[in-house]
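This is a predicted model, with the sequence first.
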Amino acid sequence: MQKTEGMINRMKHHHRLDITVNEDCKIEVPPDILEQLLKPHKLSFYYFVFLDQGSETYKIDLQDITISGSQLIFGVPNQVFCNPAGNHHHPNYKIGFDESTLALLPNPFPFLLDPLNTNTITFDADAKVRVKSIFSNLFQLLHMKGRQPKTEIILAHLNTLLTEFNSAYFEQSDQAAAANPKLNKYIAFKLAVETHLTDQHDVHTIAQKLGMTTSTLYGIVKEFSGVSPKEWMTNRLMLEAQRKLQYSGFSVKELAYELGFNDPDYFSRLFKKSTGKSISAFLAEHHD
């Protein structure tokens, strides 16, 4: 499994911000980095691909995801991502930036928590025009000859771009985060779990922190994910286990302790129950 720590710094197109923007692969990527990007790799940064035309298939956390023209696919830190193989690619824009760059923006972007369980965004005709324009402006700004634009100009364009992404993400499912208190609670639940992923959360404690009863939290999580809060947390831990098995050399015991389990045997049984495969079978199937 390829690791990407420090990659965005090597690819960045601004002297102060760790951000990279490419248009139809016009800017060459260093060969060693390109080799990593064409293999499954654990993301250490936010990564977006907007496809203008055609169709391409990516892989995120072992799942094949196909996008076509007017769609965008995105990956976030810690996800295992793989770009399409082959030399021919359809017209596209790509952007990547790290957590420190995101922290400089004035607005939160709930879609990055993927509350609707999809890593794709579909744009209508008008939004597509706007998104392409912002991408084009960012690309030209970052690759203009001479003195680079000020940091705040790049951040302003990035903030506008992510605002378009956030709006289209929720509109594609008729769910507007700002107008849906339940969705906001679900996002808060996901954030609470992600913030301390290996703490073996207690559902009652999380419900209290979010100002809800356990039954109310159950209903909200069930509505948006199809599973109970406990099942959601277990599935999230098992997903993290699958990611770590791909890019780390942990033993089963080490991995169990890393994820907050005191009993490695129980962890192994839970993994098989959740994934349908034993850890040894999973490793054999996905050995890099």
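Nice, I can see it. Residues are numbered from 1 along each chain as shown.

going forward, measure contacts between C-alpha atoms and count neighbours the same way
Fine.

Work out for me the element the residue of the chain most remote from its centre sits within.
Using Cα atoms, centre = their mean, the residue of the chain lying farthest from its centre is Gly146. It sits 33.7 Å away. Following DSSP states H and E, there is no helix or strand that holds Gly146.

In addition, the following structure is provided for comparison:
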Amino acid sequence: MKPTAPPVLALKSFPPSAGPRPYYVAGLAEHLARFPHVREPHAHDFYLLIYVTEGAGLHTIDQVTYELRPGSLFFLAPGQVHHWQLPPEVQGYVVFFSAEFYLFRYPGPRLYEYPFFDGIRPPVLYLPPAETGLLGLLQRLHAETRAEQPQQVEVVRAYLLLLLELAARHVAAPATGAAALAQQQIRQFGVLLNQHYRQQRTVQQYAEHLHLTAGHLNAVCRRVLNKTASALIHERVVVEAQRLLAHSALSVAQVADELGFDDPSYFGRYFRKYAGRTPEAYRQQHR
């Protein structure tokens, strides 16, 4: 029988060889050799970055499979389920950190505003070969953490800030005016959606949170992401349903209850409408 849910790994599950730290940095090949179980589906209670320098494979995040190749930079937020298929020659870097580690020095909403953590945009950047700034930072961060150094925690935190800020520049050119406002509204919508998708599934509810009309929120989403707000809400609900169906032993009725559906039959119709098959058929395909 399947476990109730995929394991959720804590930061302390990955002790660095130099001793406990409030972060984890390692070469990708070294990481996979020390912790081979990470090839199986699992989630984390922390944030992580994965940068690939050599090798090619597949990386599945929340049931969506992405190409993994040199120059790939993946971003995962707490709770996302992922697994990968990697060749023996894969090389790169992994960086793990908790929200508390970042927020201790950089408080405020910035961590939740990064576009690659909003649950709406793809969680990967495919960087061109000419882009060496982020790779250089990762190499120096990796070297910094090989042994204890004075003020190392602050140095690592500063490197992390630089990595996230410079990576965010690759998502899109900084917007100004109305475009900047639209992107801010999209980020806020993404945060709200991750908080409330189990209880709130109408555009009007999210629009009220944002002090917008439902029509305006739909228009902003369509302009920035080429999807309606309604489509994004349904996608978020279906992704969570797929996680539970694929990685847990919960019955369909229990999955429905977990996602806030009072009627399992309605959940079945909802899932079939937006996923293209019944919950039972989806589970059978992903056993």
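Alright, I've got the coordinates. Please read all numbers here as calculations on a predicted model, not as lab measurements.

ok so, going back, and the residue farthest from the centre of the first structure, how far from Gln140 of the first structure?
12 Å (Cα to Cα, to the nearest Å).

Helices along the stretch 51-200 of the first structure, start to end?
For the stretch 51-200 of the first structure, applying DSSP state H, counting those that start in this stretch gives helices covering 99-102, 125-142, 151-171, 181-195.

okay, the ones you listed in TSV with mean neighbour count next?
Shown next, in TSV, are the helices of the stretch 51-200 of the first structure (neighbours: other Cα atoms under 10 Å):
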stretch	mean neighbour count
helix 99-102	16
helix 125-142	16
helix 151-171	18
helix 181-195	18
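
Include distance to Thr57 of the first structure when you put those into a markdown table, please.
Conversion of the helices of the stretch 51-200 of the first structure to a markdown table gives the following (distance: least, Cα to Cα, whole Å):
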| stretch | distance to Thr57 of the first structure |
| --- | --- |
| helix 99-102 | 26 |
| helix 125-142 | 20 |
| helix 151-171 | 19 |
| helix 181-195 | 27 |
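
re earlier: how much space between the residue farthest from the centre of the first structure and Leu270 of the first structure?
Going from Gly146 of the first structure to Leu270 of the first structure by Cα to Cα gives 57 Å.

Near Asp262 of the second structure, how many other residues are there?
Around Asp262 of the second structure there are 12 other residues, counting by other Cα atoms under 10 Å.

State the number of residues packed around the residue nearest to it when sequence neighbours are not counted.
Nearest residue to Asp262 of the second structure, sequence neighbours excluded (Cα to Cα, 6 or more residues apart in numbering): Ala256, at 7.3 Å. Residue neighbour count, defined by other Cα under 10 Å, stands at 23 for Ala256 of the second structure.

Make sure I have this right: Ala256 of the second structure is in a strand.
No. Counting by DSSP: H, G, I helix; E, B strand; the rest coil, Ala256 of the second structure falls outside a strand, being helix.

start and end residues in the first structure for stretch 154-168 of the second structure, please.
Residues 152-166 of the first structure are matched to stretch 154-168 of the second structure when aligned by TM-score structural alignment.

Pull the residues that contact that stretch.
104-107, 109-111, 121, 127, 131, 134-135, 138, 141 (Cα atoms under 8 Å, 6 or more residues apart in numbering).

same thing with stretch 267-276 of the first structure?
Contacts to stretch 267-276 of the first structure, defined as Cα under 8 Å, 6+ apart, come from residues 235, 238, 252, 256, 261, 277-279.

Among those, which one sits closest to Asn83 of the first structure?
When the contacts of stretch 267-276 of the first structure are ranked by distance to Asn83 of the first structure (Cα to Cα), Met238 comes first, at 23.3 Å.

Contact partners for that closest one?
271, 274-275.

That one pairs with which position in the second structure?
In the second structure, the residue matched to Met238 of the first structure (TM-score structural alignment) is Val238.

and its match, which of the three is it?
Put simply, Val238 of the second structure is helix when judged by three-state DSSP.

so what's the equivalent of Thr145 of the second structure over in the first structure closest to, chain neighbours aside?
Using TM-score structural alignment, the equivalent of Thr145 of the second structure in the first structure is Leu142. Closest residue in space to Leu142 of the first structure, ignoring its immediate chain neighbours: His13 at 6.0 Å, by Cα to Cα, 6+ apart.

Next one: that neighbour from Glu35 of the first structure, what distance?
20 Å.
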